[in-house]
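Participant: Give the three-dimensional model of this entry:
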Amino acid sequence: MFGFNFDKRILYIIIGILALRRIAAYSTQEGALLGLLLTIPGLLIAISFHEFAHAYAADKLGDDTPRRQGRLTLNPMAHLDPVGCFLLLFAGFGWGKPVMVNPNNYTRKTTLEKGDALVSIAGPLMNFFLAILFTIILCLTLMYTNTNINIIGSAMYISSSSEMTQIIIETIFYIISINIGLGVFNLLPLPPLDGSKVIRPLLPYNVKTWFAKNEIVFYIIFLVLWMTGIAGMIISPIISTLNTGLLNLGFSIFGI
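Facilitator: As a prediction, this is how the structure comes out:
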């Protein structure tokens, strides 16, 4: 549809401007810098496990490409993309280094599209699993430290006699939130996100062909949605609902 090659440097410049705006906002908020630092463990865990899940799924399907490229590891350095991590910290969205796979190497009885869908959905599913796991860890921490917590919307209020305990609880909370956010974000059915490959086997052939030919359109749609705040309006309520719902479920189960 477009007669030009899309220069990713344009993408970096535009979202870099968004990141600078977010940094400026942080500089005027009390305690925002500490909150930013406490998100770093969540970022490392979410991205590393997300990309590892892609690599592991591909490896199990018979493609050894991720293994040969050193991606079948939980070492964050193998999975972090500098620009994507910077934006995840400051702009509210980002990405890890994509795991390269070769669907032609799949040895299990599956079509190339279904194999791609399985590899793609493995990342978000891992993020949701981590969110559940750390919700359990959070509940156990609250129980054994006699700490009270109150979640109102996206705000969290902690009552603890120990500052270190409060920092640990906040860090766990961010790990949960970031994993839910990364999982939901990647399930958006827009190329190049995981969601586009997850739904591909369900689409008619002509629709799949159109998607492949017009992938640049979806990059532009993606940028427009984020720059105008429409994406946030769509995704934020979903993330907030899942986050609050998961925490409340955990609190109910553990009697907190």
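
Participant: Every contact and neighbour count from this point should use C-alpha atoms.
Facilitator: OK.

Participant: Show me where the chain has its strands.
Facilitator: Here the chain has its strands, by DSSP state E, at 148-152, 155-159.

Participant: one more to put side by side:
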Amino acid sequence: MDFLAFDLQQLPYVIVVLLIAFTVHEFAHAYVAYKFGDLTAKNEGRVTLNPVSHLDPVGTIFILLFGFGWARPVPVNRFYFKNPRLAGILVSFAGPFSNLVVASIGYFVWYGLLAAGVQISPLIVPFFEMLIWLNLVLFVFNLLPFPPLDGYRIIEDLVSTDMRAKLTQFEQYGMLVFLIIVLTPLSHYTIDPLFQTVLPFISGTLSQFFSGIFF
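Facilitator: Next up, the predicted model:
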């Protein structure tokens, strides 16, 4: 189907991996916020690995159609944090970091199976490829310094209070710039080169590390 971002053979793997990646990402935000004293996400049932609690229908459809989407944002109330800046940074970073962890687990299991001489079904290979690739994409993508991504939230907590106030004033325009960069042909000159260099580097580094463990 030409209107989809993925072909029909990839689609089942994409759906399963999205369920895993989005769920783990949002759970990580909610769990870290909860551990720092914010019960907001917990009270809304977000400290869970149940995908139903985290998936956004529109965001899921977007990623299937355009290769770009989102899950339901985790509500965070900084009022409950004893150290709002540190807690805010760690809560924001927890989501992307969880995707890096999932990709690492994918490599670990893959090379572990190969080292053990397990006969791997051809149907399983695309799953591991998609699991690793999509989680690395989410790791890098969510660290971009544009609202509403986690990278932007981290920058908010790193800068001074005055600068944070100024960033808030221009946040709506930042979101517009972000959408233009991602959804228009400008992506060929902005996002695409970044992913074509950073993703292979991270993937290659993880591959070498885990292959070195088993071989």
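
Participant: coming back round to it: can you lay out the strands of the first structure as CSV showing distance to Pro124 of the first structure and mean neighbour count?
Facilitator: Output for these, formatted as CSV (distance: least, Cα to Cα, whole Å; neighbours: other Cα atoms under 10 Å):
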stretch, distance to Pro124 of the first structure, mean neighbour count
strand 148-152, 24, 12
strand 155-159, 24, 12
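
Participant: and the ones you listed as CSV, adding distance to Ile220 of the first structure?
Facilitator: Output for those, formatted as CSV (distance: least, Cα to Cα, whole Å):
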stretch, distance to Ile220 of the first structure
strand 148-152, 35
strand 155-159, 32
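
Participant: who wins for proximity to Arg71 of the first structure among those?
Facilitator: The minimum distance between Arg71 of the first structure and the strands of the first structure falls on strand 155-159, with 35.3 Å, by Cα to Cα.

Participant: Can you check which part of the second structure that closest one sits on?
Facilitator: In the comparison with the second structure, strand 155-159 of the first structure aligns to no range at all (TM-score structural alignment).

Participant: Counting by contacts, list what that strand packs against.
Facilitator: Strand 155-159 of the first structure sits against strand 148-152, with contacts defined as 3 or more Cα pairs under 8 Å, 6 or more residues apart in numbering; DSSP states H and E.

Participant: give me the number of residues near the aligned residue in the first structure for Tyr152 of the second structure?
Facilitator: Aligned by TM-score structural alignment, Tyr152 of the second structure pairs with Ser196 of the first structure. Applying other Cα atoms under 10 Å, we find 20 residues neighbouring Ser196 of the first structure.

Participant: neighbours of Phe90 of the first structure, just the number please.
Facilitator: Other residues near Phe90 of the first structure number 20, with proximity taken as other Cα under 10 Å.

Participant: before we move on, what about Arg164 of the second structure?
Facilitator: Arg164 of the second structure has 15 neighbours, counted by other Cα under 10 Å.

Participant: Nearest spatial neighbour of it, chain-adjacent residues omitted?
Facilitator: Among residues not flanking Arg164 of the second structure along the chain, Glu156 sits closest, at 5.5 Å (Cα to Cα, 6 or more residues apart in numbering).

Participant: Same question for Pro84 of the second structure.
Facilitator: With Cα to Cα, 6+ apart as the criterion, Pro84 of the second structure has its nearest non-adjacent residue at 5.8 Å, and that residue is Arg78.

Participant: residue contacts, the aligned partner of that neighbour in the first structure?
Facilitator: Aligned by TM-score structural alignment, Arg78 of the second structure pairs with Pro103 of the first structure. By Cα atoms under 8 Å, 6 or more residues apart in numbering, Pro103 of the first structure lies in contact with 63, 112, 115-116.

Participant: Much appreciated, bye for now.
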